[in-house]
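In: Generate a structure from the sequence data that follows.
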Amino acid sequence: MHRRSLTATLSLAFGGTTLAVFALVGSFVYVALDHQIKAQDDLDIVLAARHARRLAEELDTLRGVREHGDRLMSTVLGNEAMSMEVVDQQGNVLISHNLANAPADSTASDASAALGEPLPHVVPVPSAARITDASIADWRDRAGAPIRGIVAEAKLHNGDVANLLIARNMTDRWELLDRYRDQLHTAGAAGVALALLLGYLLIRAALRPVRDIATSAGSVTVDRLHTRISVERVPRELETLVASLNAMLERMDYGFQRQSRFTADLAHDMRTPLGNLRGATEVALARPRSREEYEALLASNLEECDRLSRMIESVLFLARAEHPQFVKHMRSFDAAQELTRVAEYFEGVADEANVTVGVTGHATLTADLELFRRAVSNLLANAIRYTPPRGRITLDAHADEQDVQIVVANDGEPIAPEHIERIFDRFYRVDPSRSSLRPSGAASEATGSTGLGLAIVRTIMELHNGSVRAMSDASGTRFILTFPRG
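Out: A predicted model of the protein is given here:
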């Protein structure tokens, strides 16, 4: 499907807007000019009619009108478009000027036609009334030319009444307006064409930063996720877009690097138990062994298999937890009661490590029970692993108005500040040498390290819209789980 470019769309919109503006402005100017021309001509007609009536009223008789015709016609002389005709009450023409501008049926022998049926809508202005432009009428002459004029009565000294017809041929005005209208059409068409061209060029130039952004974004590849779009020459309107794109690239870069580190760490950690399996098996096969030695080998291999199984299960859990459709089964429960159950489950492991586990506090929590148990179990297993003999581990639950906190505190050496923020990263260990330490028996499954325990805790807290943080000093280490109140 062909799609119109944004430049073409904006150019057409700009051209259409220009055309509409030209049409409105041109129409307004045209109407204003027409009104101004008519107003000026009406004023000339009214002034000529007033002057002619004043001159006629100074005369004594109708004969005097004929005798002083030149004087009366002087009111319209000097303007070829103006015409004048004076008739008596019987329709006899007394004087006339520019008869071509008279009504269509008027003749010198039948002067009554000038004021008769051809002008039924023209009402003569009474001699006692003031002549105004309200009495001006429009008609056409014999050739169809537009005429605009007025008829006024003039009362002579002897009481006779003469009818004065003052008219103007509007052909020149119409031709002027027609020429002006044609010029408006030509100028409007040229203006719209110029607006389209300039609009296209200006819009194309204005959209150049967008094309530059697209070019910069197109240069980003898997090997160049560190690339960022420059904001130095970007208009202010696009700064938010560029900032969002750069933020997206930064998140992608961080995610890709995290995934790469995770893959590398996973391969490294899986290589260790696989190496142990291979090495122990090769040593055992180097020469015949006793039954006890083979049983020890199988037990060692089983431990390595368990370690691999836990690692794979943890990786799968993290992968599923990052999926948007991960299902949680939320319910309310007594947090202290569940902490007691977890402590009882680890009782044998704690006794073997010669540490004491206690539970304090009380709180009601709304969360996924299985995920809650897993998070606390991981923290407790981690605490048992690093608590010195005869040390104490405390599981505490307490709530306030905003959230519920679960605290796992243990004695032992403090964690260095540079490690506090990274201990929740996948496969990160404060002391890499401890990764090979695996308690035997029940402790093996409960506390065996895969480097993913704390990462799983953080993921579980994110699934609950909560948080986890660690605090460590000379008095010991505390892991604090913060759940929002449901």
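In: rest of the way, CA atoms for contacts and neighbours
Out: OK.
In: now Ala397, what's its secondary structure?
Out: Per DSSP: H, G, I helix; E, B strand; the rest coil, the secondary structure class of Ala397 is strand.
In: What number of residues are in the vicinity of it?
Out: For Ala397, the neighbour count with other C-alpha atoms under 10 Å is 24.
In: now Asp400
Out: Asp400: 9 neighbours (other C-alpha under 10 Å).
In: Tyr254 too?
Out: Count around Tyr254 with other C-alpha under 10 Å applied: 14.
In: Would you check how far apart it and Val315 are?
Out: Relative to Val315, Tyr254 is positioned 19 Å away (C-alpha to C-alpha, to the nearest Å).
In: ok, now Leu285?
Out: Distance of Leu285 to Val315, computed by C-alpha to C-alpha: 33 Å.
In: more crowded one of those two?
Out: A side-by-side neighbour count of Leu285 and Val315, using other C-alpha under 10 Å, places Val315 first with 18 against 11.
In: which SS class is the more buried one?
Out: Val315 - assigned by three-state DSSP - is helix.
In: Count residues in the vicinity of Arg374, would you?
Out: Neighbour tally, Arg374, other C-alpha under 10 Å: 16.
In: Proceed likewise with the subsequent sequence, for comparison:
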Amino acid sequence: MSRLSLRGRMALLFVIVVTAVLTLAAISFDYFCRLHFERQDAQVLEGKVSALEMILARGNSLDPDMISDIHRLIDTSFGFAATIMVGDRVVSSHHNLSEELALSLSPRQDDQWLIQVGPNRYSGITERIKGWGGEEGRTIHLALNVTHRTHFFEMIRQWFIYTLVVSAILSGALGFVLIRGGLKPISRLSRTSSTITANCLDTRISTESVPTELHELVDNFNAMLERLDQSFLRLSGFSADIAHELRTPLNSMLTQTEVALMKDRENADYKEILFSTLEELRRMARMVDDMLFLAKADNGMITPDFEDHDLAAIASSVLDYYEYAADEKGIRLAMHRNGATQVSGDNLMLRRAVSNVMSNAVRYGEAGTTIDINISQAGQWVQLNVSNQGPTIPPEHIDKLFDRFYRIDTARREGSTLNAGLGMAITRSIVEAHKGSIGCHSAEGVTTFTVKLPTVRE
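Out: Okay, the predicted model is just below:
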């Protein structure tokens, strides 16, 4: 069944259900019809037996008048037969009751019985009357010929089998046609999805033309397309950004080399050009290292060496490094510590993450302001907040700050290789590798980056 198509499976299940329902209905019809006729036969037979007992109660022996009344009682109903026995002797037998039927009934026959005699089937009742006909007692056997009813039920059973086979075939064919029509929305979804390529991921499927049951599937499919579209856009932008970031230093080195080769120069001039080229190569090497780090992070290949460290001590050493750059811009650095700040992680990675956040704060902080660094314990987390005063970041840019090569002001890109736009992406990868989180909030000229790392459990 696993190889059947969806239409085939549903059609087969439809046939099974229809067949099961019809079979149950037929069995119930047969059972209740038989039960009805059996109860009806019992009532009629009991009424006849009571009438026979009243006739026999008129005397202790069968006289011609009693036998005539018995035959008249039996003849008024079609299919009845009766016999009266004293012990094993038949003292009266209606002409419709054959000797074979009388001999087939044992003296201990149950009160109600059903017996087959030759081609005929009889439903009967036995009534015993003691104290008449000697010590052996008297027994009345009254039978009703139900052969015609048996033939009727056999015919009904045959017709039901034929009807069941025809109904199964028709229901299978009809079910297949109806199911094929019902699955047309899925076929349309399939045709629509087959037209989607990397160049048209903005295609969306409307839920107006599909049944309610498929709305969730369509919504999930559209959400998947949205994620793929965003991923392809980021990948395309990533490729363009890589080309752009590498083009600037390459063009600079190419220009310097061409100028140097235009005429003979002094050794000092060549040395200066080589130093300039070396600086550009170092910047390119740092960029390539950063991209390799992010590639490892994406594939789960970053494995920090977890050791216990004081995050406040790491942040303090990073502040000492950026103190000179902050003084040049007239920015003051202020650090506050509250509670235990022990975390478990890789010292070099944590230092790099804190350094990237501090570098970003110093770069975009306004002159004459203060950068506040607050480190505190918040439940099971150690929280690092770095706040600087500067331009407010629009809300639509907040979630993209940690994307690679992303800058809010695209004009800053031209001619600058000091900031490739990978620092915050690397910081997020480091923090997530330590099972932490990083976020940003910007309002009223104050931007705060928040880093949360799990505290050391004692």
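In: Would you pull the TM-score for this pair?
Out: Overlay of the two chains. TM-score (TM-score structural alignment, normalised by the length of structure 2): 0.86; 451 aligned residues with a C-alpha RMSD of 3.3 Å.
In: show me where the stretch 1-150 of structure 2 has strands.
Out: 80-86, 89-93, 112-117, 120-129, 138-145 (DSSP state E, counting those that start in this stretch).
In: now those as JSON lines including mean neighbour count and distance to Arg9 of structure 2?
Out: Output for the strands of the stretch 1-150 of structure 2, formatted as JSON lines (neighbours: other C-alpha atoms under 10 Å; distance: least, C-alpha to C-alpha, whole Å):
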{"stretch": "strand 80-86", "mean neighbour count": "22", "distance to Arg9 of structure 2": "55"}
{"stretch": "strand 89-93", "mean neighbour count": "15", "distance to Arg9 of structure 2": "64"}
{"stretch": "strand 112-117", "mean neighbour count": "14", "distance to Arg9 of structure 2": "46"}
{"stretch": "strand 120-129", "mean neighbour count": "19", "distance to Arg9 of structure 2": "46"}
{"stretch": "strand 138-145", "mean neighbour count": "23", "distance to Arg9 of structure 2": "49"}
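In: Run through the residues that contact Arg53 of structure 1.
Out: For Arg53 of structure 1, the contacting residues are 152-154, 164, by C-alpha atoms under 8 Å, 6 or more residues apart in numbering.
In: redo that, cut-off 7 Å
Out: Ala154 (C-alpha atoms under 7 Å, 6 or more residues apart in numbering).
In: That one maps to what in structure 2?
Out: Here Arg53 of structure 1 is matched to Glu53 in structure 2, going by TM-score structural alignment.
In: any idea how far Val86 of structure 2 is from its match?
Out: Going from Glu53 of structure 2 to Val86 of structure 2 by C-alpha to C-alpha gives 14 Å.
In: what does Met301 of structure 2 give?
Out: Taking C-alpha to C-alpha, one finds Met301 of structure 2 at 105 Å from Val86 of structure 2.
In: How about His36 of structure 2?
Out: Applying C-alpha to C-alpha to His36 of structure 2 and Val86 of structure 2 gives a distance of 33 Å.
In: and what of Phe32 of structure 2?
Out: Separation of Phe32 of structure 2 from Val86 of structure 2 (C-alpha to C-alpha) stands at 37 Å.
In: do Thr76 of structure 2 as well
Out: Distance from Thr76 of structure 2 to Val86 of structure 2, by C-alpha to C-alpha: 25 Å.
In: do the same with Phe37 of structure 2
Out: In this view, Phe37 of structure 2 and Val86 of structure 2 are 31 Å apart by C-alpha to C-alpha.
In: contacting residues around the counterpart of Gly199 of structure 1 in structure 2?
Out: Using TM-score structural alignment, the equivalent of Gly199 of structure 1 in structure 2 is Gly175. By C-alpha under 7 Å, 6+ apart, the contact set of Gly175 of structure 2 is 11, 14.
In: how big is the offset of the helix or strand where Gly175 of structure 2 lies relative to structure 1?
Out: Using DSSP states H and E, Gly175 of structure 2 sits within helix 147-182. Superposed on structure 1, helix 147-182 of structure 2 shows a mean distance of 2.2 Å to its aligned residues (mean C-alpha distance after the TM-score superposition for structure 1).
In: neighbours around the residue lying closest to Asn158 of structure 1 once chain neighbours are set aside, how many?
Out: Once flanking residues are discounted, Asn158 of structure 1 sits nearest to Asp60: 5.7 Å by C-alpha to C-alpha, 6 or more residues apart in numbering. The number of residues packed near Asp60 of structure 1 is 15, by other C-alpha under 10 Å.
In: ok, now the one 4 residues further on?
Out: Residue crowding around Gly64 of structure 1 was assessed by other C-alpha under 10 Å; the count is 14.
In: what range in structure 1 does stretch 208-215 of structure 2 sit on?
Out: Using TM-score structural alignment, stretch 208-215 of structure 2 pairs with 232-239 in structure 1.
In: Just the terminal-to-terminal distance for the matching stretch.
Out: Chord length of stretch 232-239 of structure 1, first to last residue, is 9 Å (C-alpha to C-alpha).
In: Please give the centre-to-centre distance between that stretch and its chain.
Out: The chain centre lies 15 Å from the centre of stretch 232-239 of structure 1; the measure is C-alpha atoms, centre = their mean, to the nearest Å.
In: And for stretch 43-60 of structure 1?
Out: 70 Å.
In: same check, this time on stretch 207-223 of structure 1
Out: Using C-alpha atoms, centre = their mean, the offset of stretch 207-223 of structure 1 from its chain centre is 21 Å.
In: Could I get the buried residue list for it?
Out: 209-210, 213, 217 (16 or more other C-alpha atoms under 10 Å).
In: Compile those residues into TSV and extend it with columns for distance to Gln402 of structure 1 and secondary structure.
Out: Listed next are those as TSV, based on distance: C-alpha to C-alpha, whole Å; DSSP: H, G, I helix; E, B strand; the rest coil:
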residue	distance to Gln402 of structure 1	secondary structure
Pro209	47	helix
Val210	46	helix
Ile213	44	helix
Ala217	43	helix
